[in-house]
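Chemist: let's see this in three dimensions:
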Amino acid sequence: MILSLSLIFNFCVSSVSAASGDIIYVNGSGGNDSWDGQSATYISGTTSGPKLSIKNATGTVNSGGTVNIADGTYKGTNNTEIIICRDMNIIGQSQTGTIINGTDSAWIFKIQSSATVTIENLTITNGNAYNGGAIYNDGNLTVSDGRFTDNYAYVAGSAIYNHGTLAVVYSSFLNNDADGGFGDPAYNFAAGTIYNDGNLTVTDSYFTENYAGHGNGAAIHNNGVLILTGTDFIGNSAYGSGGAIYNDNALIMANSNFIANVAYAAGGAIYNIGALAVTDSSFLNNVAYGAFYAPYISIAGGAIYNDYGGTYAVNSCYFEGNIPQDIYNNTEASSGYGSGVITGSSGDHGATGKAASKTMPLQKAGLPLAGLISAVLLVLGGLTVPKRR
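Modeler: I've put the predicted structure just below:
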């Protein structure tokens, strides 16, 4: 099992003020951690006013209470590396205005197994950790209307490492980078903007231009149970397999789009070695280059690569422009052949269609220019499923 954070504290955020309540306010420009946090503005002549820091507020709020964070940019030791061990809601004033910045040197939240937590209306950026660059979850976590940008993990989960139960809804993930332990096989070549070895649901969300260096699955690396609905994956790239998703357990997916994702090895959009069920989804201009599979570049699976031991069912899906082909099912292993069923789908699903003819300058964006232009034109032309909230 992949190691968790390089240093896990054996204590949790504790109360830091004698006064606490069901609602605690935070204001990074007008607050004071010596105030009780029970008013959004300072009440003259009293100690009632907003907290200055998020760490102080989460340590003050009652179990089951809410921390309301005013717009502003929050960084530094009092706003990062926050360990939460009791139930609470952490809500920003607005997604684009309430920003927690790890300054490339700190992770943001660790949710303990004892806690049920909702995080809403926050931008979390520049988090940095061994695993879980922004958030490491051992508990029961819901992320709603969140925005994760430019977070980094040395091994896995550049935005979120989930070891518990995680629900993501109406959230976006842009330009996050997990390096998979720089190819050290001790780390199983994991990566993922979200790394899951628990239970994960993702609904109406976006993964754009995320990167898996020396690992597999740029957007999601799944070793648990993943249910995915109404989510778009655009321009993600993996140095290994699974340009968007690497599935090693159970993945059920519907009404989602995969556009211009790239895998240097196999599975431009999805690499599957577990159980995969896909319904009513689109795969457009995804590319797999077949590295490490030489001389088998023609069987790399532009949209989906189903490896031996994996099973897949694809129903009512649309495939176009995937290179070298839409789906490749590996039946050449000595044991545990892959198997799959395709029903009601359009496109060329054969193993030898659409010979690869492009070269890829593998960089952080990971996108061949022609593929990116085609993807943008498809979106602007209204040929893909309309964007959701």
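Chemist: when you work out contacts or count neighbours from here on, use the C-alpha atoms and nothing else.
Modeler: Noted.
Chemist: run a quick neighbour tally on V225.
Modeler: A count of nearby residues for V225, using other CA atoms under 10 Å, gives 20.
Chemist: P185 too?
Modeler: 12.
Chemist: ok, it to S53 distance?
Modeler: From P185 over to S53 the distance is 40 Å, taken as CA to CA, to the nearest Å.
Chemist: ok, T60 next?
Modeler: Taken as CA to CA, the span from T60 to S53 is 11 Å.
Chemist: settle this for me: G310 is touching A275, isn't it.
Modeler: Yes - counting by CA atoms under 8 Å, G310 does reach A275; the two are 5.9 Å apart.
Chemist: who has more neighbours, those two?
Modeler: More neighbours surround G310 than the other of G310 and A275, with 24 against 20 (other CA under 10 Å).
Chemist: not counting its neighbours along the chain, what's nearest the more buried one?
Modeler: I273 (4.1 Å; CA to CA, 6 or more residues apart in numbering).
Chemist: right, and that neighbour touches Y312 too?
Modeler: No - with contacts counted by CA under 8 Å, I273 stays clear of Y312, the gap being 9.2 Å.
Chemist: here is a second sequence; please produce its structure as well for comparison:
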Amino acid sequence: MFLLISSVSASDLSTKEFNNLSESNNDYLNDDGKIIYVDSVNGNNANDGSSQDLALKSVDKALKSSKDNYTINLADGTYKGTSNTRLTIDKSLTFVGSGNTIFDGQGRDYIFIVSDNVEITFKNIKFVNAYKSPESYSVSYNDNVYGAALDIKKADVTIDNCQFINSVLYYDTVDKYIYGGAVSNFGDLKVLNSYFENNTALSTSGLFSYGGSIYNKGNLFINNSKFNKSMSVDFGYGAGIANDGNATMENSIITNSRALHECKGSAIYNAGDFVLLNSIIENNYIERANFNIIYGAIYNSGNLHARGSIFRNNTGNYETPMLAYKGSPNIYNAGNLNLTYNAFMDNAIFDGISRDIYFNGGEVICLDNNWWNTNDNPYLDGSRVNINQVNSWLVFTLVPEYSMLNIGESVKINASWTINNNKIPQINLFPMFNVIFTTSYGETLQKQLINGKSDFIFNHSQNKGSFSVYANVGSFSQNVTVDVGKLYTSLAVDNNENITFLDALKVAITVTSQDKSTPTGVVSLYIGDNVYRLDLNNGKVNTEITDLLPGDYTMKVVYGGDENHFKSFFNKTVTIKKQVVDLSVHISEIKIDQRGSAIVSLLPKGVQGQAIMYIDGVRKKIVYLYNGNTTISLNNFGEGEYNITFGFVESNYYYAANASAILKVTKYDCSLNVSANDIEVGQNATIIVNVVPNTLRGEAILTVNGVNTTIYLENDTTSINLYGLHAGTYDVTVWFEGDAKYVPSNASTSFKVSRQETSLDVVVDQDEKNLNGTVTININPATCTGIIGLYINYNHYTANITNGKVKFNVKFDKGTNYVFAYYEGNENCSDATWNTTIGVADEFVFIGENST
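Modeler: Sure, this is the predicted structure:
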């Protein structure tokens, strides 16, 4: 990069606005009076420098001749060349210039390097055209470059009533750093009553510069000094001052600084601790960086405290503003910020950036009690700051807002600083401004706001009329109206009461005059943020105002007056109540696997909002209720009854309301049918269970004569077979105990198991000769068991059935034998008998007994 920077001459400097360099040098005489005199015009290095007449010619010679705590007294003249520049100060010395003592680097030489551990004072000296680059050290120098005029190491230095003009720090190698276009400091530096102009630290992509005029990494104190036209180019940090240490600046100005592409801070770059008191940062310019960021007149990533200072007319690049732009032409903050009793005025703005402060991280310690060039909240007005952390701010007031004067009367109009929260400001901490009063009839008066107050006496009351008085602080203006010689009026205002949200406020306004004449013109009705302009008709007007939110309003009615009538005013508090809502809930009974719903009705018309749904008193979810009916799904409920409550949430518009209903969840009814047929012993019994509905499935208990068995109902008809049943009656019950879907159910039946029909087959084998024989009896079925009995006349025989038969050896009587066989049966077989007569049948009467 090539940059042409013009030099200045001694004659140029004599006309500078900050040229107050004529103070006495006596304050800087050291204790032992050791003074070395130097005169670049009339001196001679062959002299001893002990007096002005024996002055040395060069500073180099004076340094060699001096000792610690000497004073080097520099006569008027220009000190340049290698004998007066590129010098290292390694002793504690005081340099005192005269009215026009100039060190000139001629655009090629640096001036001084101040070594560690010395105490140096520069008084009444002008440093011009200082230049430093790596070649200033050597052709092979490959390190960082510091301070073209003063490169201060860990020393204690005071600069008083000095000027630094046209200093340039330059490096053309990437990945290097340069520090302090005019001055770099790593020690303790005081800058008093001094002036810096057109100092530059050059940089470009890959090369970084810090501080166009001053770089500080030690302790820096600046008082009553001015920085003008400092400059930083690509990748520069602080065109005026860059601070990585501790810095305090009081009663000083940084103005007309320029920072071009990719720079941070056209006035100040702070990564350390910076205190700014009673100073002015104005008219500084910065171009966007990273193609869309404006890094401010002040870039702060450290701790910045400012009080009593003015930030004014700082601007940014206006190349095709984009929505992606962010930042501020005034303060870009990524650190900690504490700003109180400062004035932010006329800093530039365009789309996407903040006029006064842009926060991109860091912490707001305080942003209160500043003046933002507006009486409104700076967060809401004009994109001044991008965070809502301004709690209080200064307000510029002009009162009374309206005055009514008779011919020949006067009124005092007061201008003052107040705070928006009505607290008393500590105005002594705030800069003192002038207020310019102007009037609609051509009068102008400028006064100071002493202790934050000033006044204007209006006495232009010789003729009837309406007049305006303006009070201007910078570009901000307030005005009041004074009417003279008109008729007094009064306002009567009536409105409806008990107004709720969504109701209309109905207002009736009547304006009357002291002489019964009819006022004409316009009535203004102020309520909330709205203003309604209403034309009078025969001194009256009616209006309705809708969409007022609930709350207390000051309804201000102002009759604006006319050619013959004064204004009149009326204030009244109007309360808009929240809307009472009508909330009801209807819930239908559902079966256990059904989806339920709550129909929530919300009235009156227009009401809607959030509600909380509770189930048996437990908060479950937030729902949104629309006007009219809203259907809320109710799913996954088990059998039972549930108290469903909806609590409509109170809002800014509506009162809270509750409504409840019972959700009843029931199981399905079901029924069982059980049947079984009678059987005989030996047959299998089949129990048939039919279910309704036919989808019913699950386990059931089958009870047969008190004996329980678990069965599974696997179809709409389930069959259960019973085996090996004995004769008898069987009571059957099927119990379904219910499940997640169906209620319990049962059904019963009974069946009989009959004994098998039994018959006896009898074979009688008789030996008539011997009157004996056998009787063989076969029982059918052969499975019968038990005893078979046999009578032959009066002889009785019994035997156990074996394999379905018995055989008796019997005796017969001579003559007729009555044979009777019987089976009494058992649990499975019925009883049976058989009889016959052998021989001649006589009358026979059976008188036998049971075999058992």
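Chemist: OK, contacts around I178 of structure 2?
Modeler: With contact taken as CA atoms under 8 Å, 6 or more residues apart in numbering, I178 of structure 2 is in contact with 144-146, 169-171, 201, 203, 208-210.
Chemist: at 10 Å what do you get?
Modeler: Contacts for I178 of structure 2 (CA atoms under 10 Å, 6 or more residues apart in numbering) come out as 132-134, 143-148, 169-171, 184, 201-203, 207-212, 215, 236.
Chemist: give me the buried subset of these.
Modeler: 132-134, 145-148, 169-171, 184, 201-203, 207-212, 215, 236 (16 or more other CA atoms under 10 Å).
Chemist: stretch 73-90 of structure 2 corresponds to what range in structure 1?
Modeler: Under TM-score structural alignment, stretch 73-90 of structure 2 corresponds to residues 68-85 of structure 1.
Chemist: just the buried residues of that stretch, please?
Modeler: 68-75, 79-85.
Chemist: please tell me how far A676 of structure 2 sits from I545 of structure 2.
Modeler: Relative to I545 of structure 2, and taking CA to CA, A676 of structure 2 is found at 85 Å.
Chemist: these two: which is more packed in?
Modeler: A676 (19 against 14).
Chemist: let me see the contact set for the more buried one.
Modeler: Per CA under 10 Å, 6+ apart, neighbours of A676 of structure 2: 685-689, 719-721, 730, 732, 749-752.
Chemist: what does A55 of structure 2 give?
Modeler: 36-49, 62, 73-75.
Chemist: all helices for structure 2, in order.
Modeler: 10-13, 59-65 (DSSP state H).
Chemist: how about those helices in TSV, adding mean neighbour count?
Modeler: Shown next, in TSV, are the helices of structure 2 (neighbours: other CA atoms under 10 Å):
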stretch	mean neighbour count
helix 10-13	13
helix 59-65	19
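Chemist: including distance to L602 of structure 2, could these go into JSON lines?
Modeler: Converted to JSON lines, these look like this (distance: least, CA to CA, whole Å):
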{"stretch": "helix 10-13", "distance to L602 of structure 2": "82"}
{"stretch": "helix 59-65", "distance to L602 of structure 2": "94"}
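Chemist: of all those, which lies closest to M345 of structure 2?
Modeler: Smallest distance to M345 of structure 2 across those (CA to CA): 31.4 Å, for helix 10-13.
Chemist: thought D767 of structure 2 was touching G773?
Modeler: Yes - using CA atoms under 10 Å, D767 of structure 2 is in contact with G773, at 5.4 Å.
Chemist: and those two? Which one has more around it.
Modeler: Between D767 of structure 2 and G773, counted using other CA under 10 Å, the more crowded position is G773 (15 against 12).
Chemist: show me the contacts for the more buried one.
Modeler: 764-767, 808-812.
Chemist: packing partners for the longest strand belonging to structure 2?
Modeler: Scanning structure 2 for the strand with the most residues, using DSSP state E, yields strand 93-104. Counting by 3 or more CA pairs under 10 Å, 6 or more residues apart in numbering; DSSP states H and E, the packing neighbours recorded for strand 93-104 of structure 2 are helix 10-13, strand 35-38, strand 70-74, strand 77-80, strand 119-128, strand 156-160, strand 163-165.
Chemist: mind putting these in JSON lines, distance to R288 of structure 2 included?
Modeler: Output for these, formatted as JSON lines (distance: least, CA to CA, whole Å):
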{"stretch": "helix 10-13", "distance to R288 of structure 2": "33"}
{"stretch": "strand 35-38", "distance to R288 of structure 2": "48"}
{"stretch": "strand 70-74", "distance to R288 of structure 2": "45"}
{"stretch": "strand 77-80", "distance to R288 of structure 2": "39"}
{"stretch": "strand 119-128", "distance to R288 of structure 2": "31"}
{"stretch": "strand 156-160", "distance to R288 of structure 2": "34"}
{"stretch": "strand 163-165", "distance to R288 of structure 2": "27"}
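Chemist: what's the counterpart of T201 of structure 1 in structure 2?
Modeler: Using TM-score structural alignment, T201 of structure 1 sits opposite F221 in structure 2.
Chemist: kindly report the same for F173 of structure 1.
Modeler: So F173 of structure 1 corresponds to F196, using TM-score structural alignment.
Chemist: likewise for G371 of structure 1?
Modeler: For G371 of structure 1, no residue is aligned by TM-score structural alignment.
Chemist: and if you look at N121 of structure 1?
Modeler: N121 of structure 1 maps onto N124 in structure 2, by TM-score structural alignment.
Chemist: neighbours around its match, how many?
Modeler: N124 of structure 2: 27 neighbours (other CA under 10 Å).
Chemist: ditto for T709 of structure 2
Modeler: T709 of structure 2 has 11 nearby residues by other CA under 10 Å.
Chemist: I688 of structure 2 -> structure 1?
Modeler: That one, I688 of structure 2, aligns with nothing by TM-score structural alignment.
Chemist: just list the residues touching the nearest residue to I688 of structure 2 once chain neighbours are set aside, thanks.
Modeler: Using CA to CA, 6+ apart and skipping the chain neighbours, the partner closest in space to I688 of structure 2 is S719 (4.6 Å). Counting by CA under 10 Å, 6+ apart, S719 of structure 2 touches 674-676, 686-690, 711, 713.
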